[in-house]
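# Quick check, what structure comes out for this input:
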Amino acid sequence: MNLLLLEESDFVSDARVVISGRRLSHVTDIHQASIGDTLRVGRVNGLMGAGVIQVLDTHQMVLDVTLTETPPVSLPLTVLLSLPRPKMLKRSLQTMTAMGVKRIVLMNSYRVEKSFWQSPWLAENKLREQLVLGLEQARDTLLPEVVFEKRFKPFVEDRLPAMLQGKRGLVAHPGDSGRYCPRQLTEEIVLAIGPEGGFIPYEVEKLEACGFERIHLGSRILRVENAIPVLISKLFD
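As a prediction, the model looks like this:
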């Protein structure tokens, strides 16, 4: 935890918070903090700053906080991610959040198993847990938006064109077809990432018809959780 993320419910006044539960355990067990220590803090969807510990025991921690710093700049990137298996989804959400992605669309595709959509990890509170972990890692406070699109064709034909308007669409597809992943982009990007093995040809064609360009990372096929940080790092250097 590189940032103690503060929820609205933590505030007992404008400049004082009370912390308990997982965050308290982390501060005491990992940081081994004590009264008088200063911690990096940030308010969810708000400013960052410092918190000085005033009270610390096994039940709660009380901090006086000063919030004056803006969170880091977000990436001009929307990620369309074919819903991966639950364990991979958790890691992928944390990675995208830590890297500054602020809009994530979890979408269906042919190779997505139907059972994935029944996972308890798609519950709002479970998704939020992973997003918070990503923010804590990266010292950021702005929660990404997560959207579900459970039907591929209606999404691509009816809603995706408006989402793509004014942006550049890229579909990452394993293999040597298309162009190698571009680098150092500054424009707004919508990046589509398929499941293990990539989108099927029909899906790639539908995305290309919508205005997407096909890109790749070479002949090696990476796991989704590995492809995500590689693609983002290359696109925005």
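# use CA for all of it now, contacts and neighbours both
Noted.
# In what element of secondary structure is the spatially most central residue of the chain found?
In the chain, the residue lying closest to the centroid (C-alpha atoms, centre = their mean) is Thr97, at 2.6 Å. Following DSSP states H and E, one finds Thr97 within helix 86-98.
# compare with the first, here's sequence two:
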Amino acid sequence: MNLALLFDDDFIAPDRVRLTGRRYGHLTTVLKAAIGDRVTVGKANGLIGEGCITHLDHHNAELQVVLDRPPPPPLPLSLVLAMPRPKMLRRVLQTCAALGVKDIWLINAYKVEKSFWQTPWLSEASLQENLTLGLEQARDTWMPTVQIRKLFKPFVEDELPALLAKRPGLVAHPGTETPCPTHSNTPATLCIGPEGGFTHYEVDKLESAGAKPVHLGPRILRVETAVPVLVSRLFDLAGF
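Prediction:
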């Protein structure tokens, strides 16, 4: 936890917060914090600053906070991701949040098992928990949005064209002719398939909507690996 992300319920005064649970545990067991110590904090969807610990007991910590600087700029990227395996979803969400991806669409595809959509990790609380962990890792505060679309064709035909009109689209698909561009740093919509990839039909539909197929070479990567590789290839992350 490189930043303690604060929410409205944490504030007991305009400049004071009370932390319990996981964040309190991190302060006491990992950081070995004591009264008077200072830690980096940030308000969800707001500014970053510093918190000075003013009270510490066996249940909670209270901090005096000053929030005075903006978070890192977001990536100009919409990520369209075929629903990963549930155990992988958590890591992918954390990685996306840490990299600065703010617009995430989880969609269905032929090779996505129906049972994946039943996972409790798709609950609002679980999504926020994993996105929070990614933000805290990267010292960011701006919470990504996650849209869930369980029908492939209606999404591609009815919603994807509007995304592509604002941010030109790429679909990562092994075996295509064009390598993924590097450090373009321009707005983009990136479509990544499930384990096993998109079917030819799905790639054709994505192309018809305006997405251009690109590849990362002859190696087939897991989704959790492909996401950071593609994002870091498209964007010079030091500038965001």
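# picking up where we left off before, doesn't Gly134 make contact with the residue nearest to the centre of the first structure?
Yes - Thr97 of the first structure is within contact range of Gly134, at 5.0 Å (criterion: C-alpha atoms under 8 Å).
# Next, count neighbours for Leu142 of the first structure.
For Leu142 of the first structure, the number of neighbouring residues by other C-alpha atoms under 10 Å comes to 23.
# returning to what we had before: would you mind getting the average deviation of the helix holding Thr97 of the first structure from the second structure?
Helix 86-98 of the first structure: mean distance to aligned residues in the second structure after superposition is 0.4 Å, counting by mean C-alpha distance after the TM-score superposition for the first structure.
# Please enumerate the strands of the second structure.
Here the second structure has its strands, by DSSP state E, at 4-6, 11-13, 16-19, 38-43, 48-56, 61-69, 77-82, 103-107, 145-149, 169-172, 188-192, 212-214.
# I'd like the distance from the residue lying closest to Glu224 of the second structure once chain neighbours are set aside to Asp204 of the second structure, if you could.
Spatial nearest neighbour of Glu224 of the second structure, excluding adjacent residues (C-alpha to C-alpha, 6 or more residues apart in numbering): Val92 at 5.5 Å. Going from Val92 of the second structure to Asp204 of the second structure by C-alpha to C-alpha, to the nearest Å gives 26 Å.
# of those two, who's got more company?
Higher neighbour count among Val92 of the second structure and Asp204: Val92, with 23 against 15, using other C-alpha under 10 Å.
# Could you measure from the more buried one over to Leu79 of the second structure?
11 Å.
# Also Val41 of the second structure?
27 Å.
# Report the buried residues of stretch 45-60 of the first structure.
Neighbour counts over stretch 45-60 of the first structure (16 or more other C-alpha atoms under 10 Å) mark 45-54, 56 as buried.
# oh, I was asking about stretch 142-151 of the second structure
Those would be 142-144, 146, 148-150, for stretch 142-151 of the second structure by 16+ other C-alpha under 10 Å.
# wait, what's in contact with Trp117 of the second structure?
Met83 (C-alpha atoms under 8 Å, 6 or more residues apart in numbering).
# ignore the last one, Cys181 of the first structure
215-217, 231, 234-235.
# With Gly169 of the first structure instead?
Here Gly169 of the first structure is in contact with 189-192, 211-213 (criterion: C-alpha under 8 Å, 6+ apart).
# what's the answer for Ala44 of the second structure, then?
Contacts of Ala44 of the second structure (C-alpha under 8 Å, 6+ apart): 5-7, 141-143.
# can you check Asp140 of the second structure too?
Asp140 of the second structure neighbours (C-alpha under 8 Å, 6+ apart): 3, 42, 48, 71-72, 98, 100.
# what's the distance between it and Lys32 of the second structure?
From Asp140 of the second structure to Lys32 of the second structure the distance is 23 Å (C-alpha to C-alpha).
# again with Ile192 of the second structure
For Ile192 of the second structure relative to Lys32 of the second structure (C-alpha to C-alpha), the value is 41 Å.
# For the two, indicate the residue with more neighbours.
Ile192 (23 against 10).
# and the residue nearest to the more buried one when sequence neighbours are not counted, how far is that from Asn45 of the second structure?
Here the nearest residue to Ile192 of the second structure in space, its sequence neighbours aside, is Leu81; by C-alpha to C-alpha, 6+ apart that works out to 5.0 Å. From Leu81 of the second structure across to Asn45 of the second structure, the span is 23 Å (C-alpha to C-alpha).
# same thing with Leu221 of the second structure?
The separation that Leu221 of the second structure has from Asn45 of the second structure, given C-alpha to C-alpha, amounts to 33 Å.
# Kindly check the end-to-end length of stretch 219-226 of the second structure for me.
First residue to last in stretch 219-226 of the second structure (C-alpha to C-alpha) measures 10 Å.
# got a list of contacts for it?
84, 88, 91-92, 174, 192-195.
# wait, what's in contact with His55 of the second structure?
35, 61-63.
# can you redo the residues you listed as CSV with distance to Ile12 of the second structure and neighbour count?
Below are the contacts of His55 of the second structure laid out as CSV (distance: C-alpha to C-alpha, whole Å; neighbours: other C-alpha atoms under 10 Å):
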residue, distance to Ile12 of the second structure, neighbour count
Ile35, 18, 14
Ala61, 12, 23
Glu62, 9, 22
Leu63, 10, 25
